[in-house]
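sequence unknown, structure follows:
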């Protein structure tokens, strides 16, 4: 969507969903979570806030997003206020003393669907039972549409 004017600030609302692997008996059926993102865009760079139906009840403030466009490509990092996770019983928990890993989103504009779609990934560091560090990668897909765009 390169219809934005240079040196002009746009206020935009994006709405869509992301999918992530659900750790249960239907592991091959990903969980869909709807989200909305409010951003300020200037000269192909954007910053804003993210809220989704799963994590919103757990936080007092929205997650932060920061990213850029390059022609039809976009990339951004999503950062929740602090750690949230599913415990062994499948319940959502938070830990204010730990940072949530950054989630990296990247994708492209699709002319046919008039939406952006792509993949996300997150890396978490752990220690095994011997104290050796190891990394776990979680990934999924996402899609959103620009619902509104106006000059600030």
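All right, it came through fine. This is a predicted model, so every value here is computed, not measured.

when you work out contacts or count neighbours from here on, use the C-alpha atoms and nothing else.
OK.

which residue, other than its chain neighbours, is closest to residue 120?
Leaving aside its sequence neighbours, residue 120 sits nearest to residue 105 (Cα to Cα, 6 or more residues apart in numbering; 4.3 Å).

just give me the residue right at the centre of the chain.
residue 78 (4.8 Å; Cα atoms, centre = their mean).

what comes up buried for stretch 116-124?
Residues 116-122 are the ones in stretch 116-124 that count as buried (16 or more other Cα atoms under 10 Å).

might you report the residue contacts of the residue nearest to residue 120?
75-78, 118-121 (Cα atoms under 8 Å, 6 or more residues apart in numbering).

mind running it again at 7 Å?
The contact partners of residue 105, taken as Cα atoms under 7 Å, 6 or more residues apart in numbering, are 75-77, 119-121.

tally of neighbours for the residue lying closest to residue 56 once chain neighbours are set aside?
Distances taken as Cα to Cα, 6+ apart place residue 62 nearest to residue 56, at 7.1 Å, with adjacent residues excluded. Residue 62 has 18 neighbours, counted by other Cα atoms under 10 Å.

next up, the contacts around residue 62.
With Cα under 7 Å, 6+ apart, residue 62 has these contacts: 49-51.

please compare the first structure with the one that follows:
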């Protein structure tokens, strides 16, 4: 079933896994995502508790929905990192790497669990590539239960 002009709000968390310091691993960061769906393709914004005070604008999301899954790419306004004291430092001269999310619906189609992945470094090595990839888990629940599905 195709959805048209459906606005949805999702709330959840993401966590860091491989590639992060032990203190950051498994830390849950809450977020809210608002999307508008047209023909099962959506666009929207996402605000998370970790970066909400750092940027003047929210992250953008673009993706698609099918019967069993949701896939989207999140883009922050610019690159950022945490310094040795945990303070967020913005790098406006550098584009933030795309963050690829893939999640699967539960039976009620109101909850999604899945993984995210971000390639932070890529170098050609002969015929192959050497990559540094960060990843983690995410979970989110649709908050406006009266939306058409």
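Received the coordinates, thanks. Since the structure is predicted, the reported quantities are computational estimates derived from the model, not experimental observations.

could you say which helix or strand contains the aligned residue in the second structure for the residue nearest to residue 120 of the first structure?
By TM-score structural alignment, residue 105 of the first structure lines up with residue 101 in the second structure. In this structure, residue 101 of the second structure sits in strand 99-105 according to DSSP states H and E.

for residue 144 of the first structure, same thing?
Judged by DSSP H and E, residue 144 of the first structure forms part of strand 133-151.

who's in contact with that strand?
9-20, 114-127.

now with 8 Å?
Everything outside strand 133-151 of the first structure that qualifies as a contact, by Cα under 8 Å, 6+ apart, is 8-21, 114-128.

go through these and flag which are in strands.
10-20, 115-127 (DSSP state E).

residue 38 of the second structure and residue 8 touch, don't they?
No: using Cα atoms under 8 Å, residue 38 of the second structure makes no contact with residue 8, being 11.5 Å away.

ok, those two, which is more surrounded?
When residue 38 of the second structure and residue 8 are compared for neighbours, residue 8 comes out ahead with 19 against 15, by other Cα under 10 Å.

coming back round to it: the residue nearest to residue 56 of the first structure matches what in the second structure?
Aligned partner of residue 62 of the first structure by TM-score structural alignment: residue 58.

the nearest residue to residue 65 of the second structure once chain neighbours are set aside and residue 3 of the second structure: what is the separation?
Nearest residue to residue 65 of the second structure in three dimensions, chain neighbours excluded: residue 40, at 5.2 Å (Cα to Cα, 6+ apart). Separation of residue 40 of the second structure from residue 3 of the second structure (Cα to Cα, to the nearest Å) stands at 5 Å.

need the three-state assignment for residue 57 of the first structure.
helix (DSSP: H, G, I helix; E, B strand; the rest coil).

next, count neighbours for it.
10.

which one is the counterpart of residue 145 of the first structure in the second structure nearest to, not counting chain neighbours?
Taking TM-score structural alignment, the alignment pairs residue 145 of the first structure with residue 141 from the second structure. Counting by Cα to Cα, 6+ apart, residue 111 is the residue found nearest to residue 141 of the second structure once chain neighbours are left out, at 4.3 Å.

and for residue 104 of the second structure?
Sequence neighbours aside, residue 69 is the residue nearest to residue 104 of the second structure in space, at 4.3 Å (criterion: Cα to Cα, 6+ apart).

I'd assumed residue 42 was in contact with residue 4 of the second structure.
No: with contact defined as Cα under 8 Å, residue 4 of the second structure does not count as touching residue 42 (9.6 Å).

more neighbours: these two, which one.
residue 42 (24 against 15).

hmm, that one is touching residue 62, no?
Yes: counting by Cα under 8 Å, residue 42 of the second structure does reach residue 62; the two are 5.7 Å apart.

list the contacts of stretch 29-38 of the second structure.
2-15, 42-50, 61.
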